[in-house]
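coords please:
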Amino acid sequence: MTISRRSLFAATGAAAVTIGSATQAQAQAQQPEVEAEASRRLFRKSLDFAVAKLRATAPAITSFPQETKFEKWTFADDGGWVGGFWPGSLWLAYLDSRDEQFRKWAVESALRLSPRRTDTSTHDIGFLFYPSWVTGYRLTGDVSWRDGAVEAAGSLIQRYNPKGRFIRAWGKLGTPDSDGRVIIDCMMNLDLLTFATQQTGDSKYLDVAVAHAETTRQFFLRPDGSTPHVYDFDPATGAPIGPNTNQGYSPTSCWSRGQAWGIYGFTTMYRRTKKAEFLDTAKRLSDFALKALTPDQIPIWDYRSPLAPNDVKDSSAGVIMACGLIDLAKVTGRYSYHAAALRILDAICRTCLTTESERSDAVLARATRNRRAETGIEVSFPYGDYYLMEALLRVLKPREIAQAVGL
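Below you'll find the predicted structure:
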């Protein structure tokens, strides 16, 4: 049998095309793995940077970092609403490094919050005691942390309005100041209550958490999955008045950090209760936020700012959302949420850390507190550093962080 030169060349060419196609397909299949490994290296480098920054700054800090000014921490002596995040960051540094010095610093800092256990003047008790005392209990087994956190939960539920089924956000009890005001942030205070029920067996804490989450879902969630920052109720009757805002652009806008609090908070409440409506809410909030992200993957401060997509950023919204998305991916089995979290984290680690600054006290830059009031514009906050570290640990050390934050 003879084969013509033309047939031979054709066959050889076809084989080359087949081999080339196979090689290309193999390369394309390997590309996500290469990119994932590159991201993991970046994440490890970023977490190392965060731990090193804490090691350098912690010895001189005897109060609670609140916000940077010219890259240096300013402080709130009583902790304000952010006091739990500094000891929380130290606990996470201890979790990652197992350096006993971080444990010592975390204990010293968390103990300074002790007077706030009986504070009934704010709903931020969860922010204060969950990353500091609850995490301290989970990492050390010291029951004094547990008992103090349960006492704090008892203070928080005193702010519950049974007629409106909500936890009042601001204002001292017994005063008319903001007595019917609820904010999306409070979804993050609810896990302190679920912890208290878990530890004591008393359902009163969980009952309040569930009622508040149900009210938030009913009145904050818009048909498109966005949320306002604030919703007002008549405190005497519990009747709804309507949406409002404090840190968002307007009552009809969508403040990105508030949306992130909602994603994280509703996912957590689903894990604690298995109520399908909470999972549905978390997914709808996430889907809206992911569609609203700009191509650089860093949230702007309000998704409906009239200057979008060219307004100032809030990297803290990004790291909070990344934590929530990783959690949501786990409970839904939808990898797309995990992949989205990795894209956000990758972008933040590449463009928002203070690695090029020799004077910065903080780790995460480009966070915004209140663009509407023109305060805290693209600076650093302790909650930004904390949730950055938590998100990185969710990727790099999932078992360890699960123990620390109760996943």
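
drop to CA atoms for contacts and neighbour counts, all remaining ones
Fine.

starting at the chain centroid, how far to whatever helix or strand Asp327 lives in?
Per DSSP states H and E, Asp327 falls inside helix 315-332. Going by CA atoms, centre = their mean, to the nearest Å, the spacing between the C-alpha centre of helix 315-332 and its chain's C-alpha centre is 7 Å.

swap in stretch 159-175?
Between the mean C-alpha location of stretch 159-175 and the chain-wide mean there is a distance of 24 Å, by CA atoms, centre = their mean.

re earlier: packing partners for the helix holding Asp327?
The elements that helix 315-332 packs onto, with contact taken as 3 or more CA pairs under 8 Å, 6 or more residues apart in numbering; DSSP states H and E, are helix 256-273, helix 276-292, helix 335-351, helix 382-396.

list the contacts of the residue most central in space within the chain.
Geometric centre of the chain, nearest residue: Ile320, 2.3 Å, by CA atoms, centre = their mean. Residues in contact with Ile320, defined by CA atoms under 8 Å, 6 or more residues apart in numbering, are Arg257, Ala260, Trp261, Tyr264, Gly384, Tyr387, Leu388, Ala391.

report the buried members of those residues.
Neighbour-count burial within these applies to Arg257, Ala260, Trp261, Tyr264, Gly384, Tyr387, Leu388, Ala391; the criterion is 16 or more other CA atoms under 10 Å.

surely the second one and Ser316 touch.
So that's Ala260. No: under the criterion of CA atoms under 8 Å, Ala260 makes no contact with Ser316, lying 9.1 Å away.

grab the nearest non-local neighbour of His123.
Spatial nearest neighbour of His123, excluding adjacent residues (CA to CA, 6 or more residues apart in numbering): Ala169 at 5.2 Å.

identify the residues contacting that neighbour.
For Ala169, the set of contacting residues under the criterion of CA under 8 Å, 6+ apart consists of Thr122, His123, Asp124, Ser178, Asp179, Arg181, Val182, Ile183, Cys186.

just among those residues, which is most surrounded?
Greatest neighbour count in those, by other CA atoms under 10 Å, goes to His123: 28 neighbours.

which SS class is that one?
For His123, the reduced secondary structure class is coil; criterion used: DSSP: H, G, I helix; E, B strand; the rest coil.

next: Ala236.
Under the three-state scheme (three-state DSSP), Ala236 adopts coil.

then the one 10 residues further on?
Following three-state DSSP, we place Asn246 in the coil state.

here is a second sequence; please produce its structure as well for comparison:
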Amino acid sequence: MKLTQYFVLVLAVLGICPIVQAQTVKPNLSKAFIQEQLDAAANQIKVLAAETFAEKFPKTFEQGEHVFSSSSWWCSGFYPGTLLYLYEGTKEKALLEKATEALTYLEKEKNNKGTHDLGFMLFCSFGNALRLTGDTLKYIPILSTGANSLASRYSPITKTIRSWDHGSWQYPVIIDNMMNLEFLTQVSKVTGDKKCYDIAVSHAETTLKNHFRKDYSSYHVIDYDKKTGKAIGKKTHQGAFDESAWARGQGWALYGYTMMYRETKKKEFLKQAQQIAKYILSNPNLPADLVPYWDFDKDKIAKSDKMYPNRDLRDVSAAALYASALLELSQYTKGNEALDYFNKAETILRSLSKAPYLAPYGQNGGYILQHSVGALPLNSEIDVPLTYADYYYVEALVRYQRLLDGEPMIKSIAK
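The predicted structure is shown next:
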């Protein structure tokens, strides 16, 4: 198979393979380049692994200090997930062993019904473990239990999965929650339990109706009346202001609807992903290297606003999300549109694979990427490495590697 042309084939494996159309693209990144980045990332994460104690999960590295969480934090699945992707990309068994060790302390979260983030926590970790090891007896029960814990947060009145249980909200749903739907759809197709699939579709359809503005930018938080299901508030929690387009939120939306098209074949989800991509890629505030500022509307913040002295910060975590999502979206579209998505993803990968975004070996606490922003309005995780930035960067590299090897870009947890 030539590098200048590849055809992605539809594999009918238990009916859960993505819808893909034969595309002709010209990959401009070589196998050597991709392998170099994966090898470097593997070496870097070993530095982080040496500092990570049992039962702790990396969050970030701030002011020269590691910040860890317990397994119940929403980011807990990204570290073992990144180790697993790097094992896939390098075949280093030591990475699989490190990931498996971390999973032993994460398993108990399968019973956690107090969070909407079980997709991040369990699918990015145990889902990848199942896919790479094929150990169905060990991992399918964990994933099934976790998916049902997530499904317990669904309301047939709002037709959504509740995000937070804190604050003054009645029934808050954040755009981030689109990312947890893959957990439900994939487990549903493995176990045959249609309930989880139907919940995911319902949530995606309701979010499509209520979360987006006319320009296809997304609100961060929609608050629903829990008795009527009506949207009663459209807010932000991590963006600049309620009507702004928080950069990572747009990434959650882009990735989420691209993935939901793959999972459901519903054309409205593909159209939504295309429109979100158009908003991001045509935005005049998107820098040339395609690593966005933390909020697309950061220039609308008054210069006198003391809350935002660092309003010009980039968010590498958003860029990593864009890269992975655009690679996949290029497979479901045609002609120049597909080429544009693919080429833009390549630009982001080039940008993230060098300074100032790629951390020097042994620095940055062992995190692969630097210069992400957690929540600027909350003064939380400002211009630091973030575990999920590393995860989606490595995921994008592995997806690209699969294409160069003539394999399907997206691989299912089913065998």
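
care to give me the TM-score?
For these two chains in superposition, a TM-score of 0.86 is obtained (TM-score structural alignment, normalised by the length of structure 1); 371 aligned residues with a CA RMSD of 2.3 Å.

circling back to that earlier point, can you list the contacts of Ala169 of structure 1 in TSV and add distance to Tyr303 of structure 1?
Putting the contacts of Ala169 of structure 1 into TSV (distance: CA to CA, whole Å) gives the following:
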residue	distance to Tyr303 of structure 1
Thr122	27
His123	25
Asp124	24
Ser178	26
Asp179	28
Arg181	22
Val182	21
Ile183	17
Cys186	20
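
what about the alignment partner in structure 2 of Thr200 of structure 1, how many residues close to it?
Using TM-score structural alignment as the criterion, the counterpart of Thr200 of structure 1 in structure 2 is Thr191. A total of 14 residues lie near Thr191 of structure 2 under the criterion other CA under 10 Å.

where's Thr191 of structure 2 relative to Ser144 of structure 2, distance?
Summarising the geometry, the distance separating Thr191 of structure 2 from Ser144 of structure 2, computed by CA to CA, to the nearest Å, is 7 Å.

circling back to that earlier point, what is the equivalent residue in structure 2 for the residue nearest to His123 of structure 1?
Ala169 of structure 1 is assigned Ser163 in structure 2 as its aligned equivalent, the criterion being TM-score structural alignment.

measure its match to Thr236 of structure 2 for me?
Note on Ser163 of structure 2: its distance to Thr236 of structure 2, by CA to CA, is 13 Å.

Arg402 of structure 2 now?
With CA to CA as the criterion, Arg402 of structure 2 and Thr236 of structure 2 are 37 Å apart.

who has more neighbours out of those two?
Counting neighbours by other CA under 10 Å for Arg402 of structure 2 and for Thr236 shows that Thr236 has the greater number, 21 against 17.

ok, now which ones touch the more buried one?
Taking CA under 8 Å, 6+ apart as the definition, contacts of Thr236 of structure 2 comprise Tyr219, His220, Val221, Asp242, Glu243.

do the same with Ala365 of structure 1
When contacts are counted by CA under 8 Å, 6+ apart, Ala365 of structure 1 is found next to Ser315, Cys352, Leu353, Thr354, Glu378, Val379, Ser380.

alignment lookup: it to structure 2.
Residue correspondence, TM-score structural alignment: Ala365 of structure 1 in this structure matches Gln370 in structure 2.

now swap in Gly238 of structure 1 and tell me
Pairing criterion TM-score structural alignment: the partner of Gly238 of structure 1 within structure 2 is identified as Gly229.

ok, back up a step: got the angle for the helix holding Asp327 of structure 1 vs helix 335-351?
For helix 315-332 of structure 1 and helix 335-351, the angle between their directions (axes from the mean of the first three to the mean of the last three CA atoms, to 10 degrees) works out to 160 degrees.

average gap between helix 315-332 of structure 1 and structure 2?
Helix 315-332 of structure 1: mean distance to aligned residues in structure 2 after superposition is 0.5 Å, counting by mean CA distance after the TM-score superposition for structure 1.

surely Phe61 of structure 2 is within a helix?
No: remark: Phe61 of structure 2 does not belong to a helix; assigned using three-state DSSP, it is strand.

distance check, it against Leu386 of structure 2.
Note on Phe61 of structure 2: its distance to Leu386 of structure 2, by CA to CA, is 8 Å.

and if you look at Leu181 of structure 2?
When CA to CA is the yardstick, Leu181 of structure 2 and Leu386 of structure 2 sit 22 Å from each other.

between those two, which one's more packed in?
Leu181 (31 against 27).

so the closest residue to the more buried one other than its chain neighbours, which state does it fall into?
Among residues not flanking Leu181 of structure 2 along the chain, Ala200 sits closest, at 5.2 Å (CA to CA, 6+ apart). Local secondary structure at Ala200 of structure 2 is given as helix here, using three-state DSSP.

could the contacts of Thr236 of structure 2 go into CSV alongside secondary structure?
As requested, these are arranged in CSV below (three-state DSSP):
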residue, secondary structure
Tyr219, coil
His220, coil
Val221, strand
Asp242, coil
Glu243, coil
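
farthest pair in those residues?
Farthest pair in these (CA to CA) is Val221 and Glu243. Separation: 10.8 Å.

spit out the residues that contact those two alike.
Contact criterion CA under 8 Å, 6+ apart; residues shared by Val221 of structure 2 and Glu243: Lys235, Thr236.

SS state for the residue mapped onto Trp81 of structure 1 from structure 2?
Following TM-score structural alignment, the counterpart assigned to Trp81 of structure 1 within structure 2 is Trp74. Trp74 of structure 2 falls in the coil class when you classify it by three-state DSSP.
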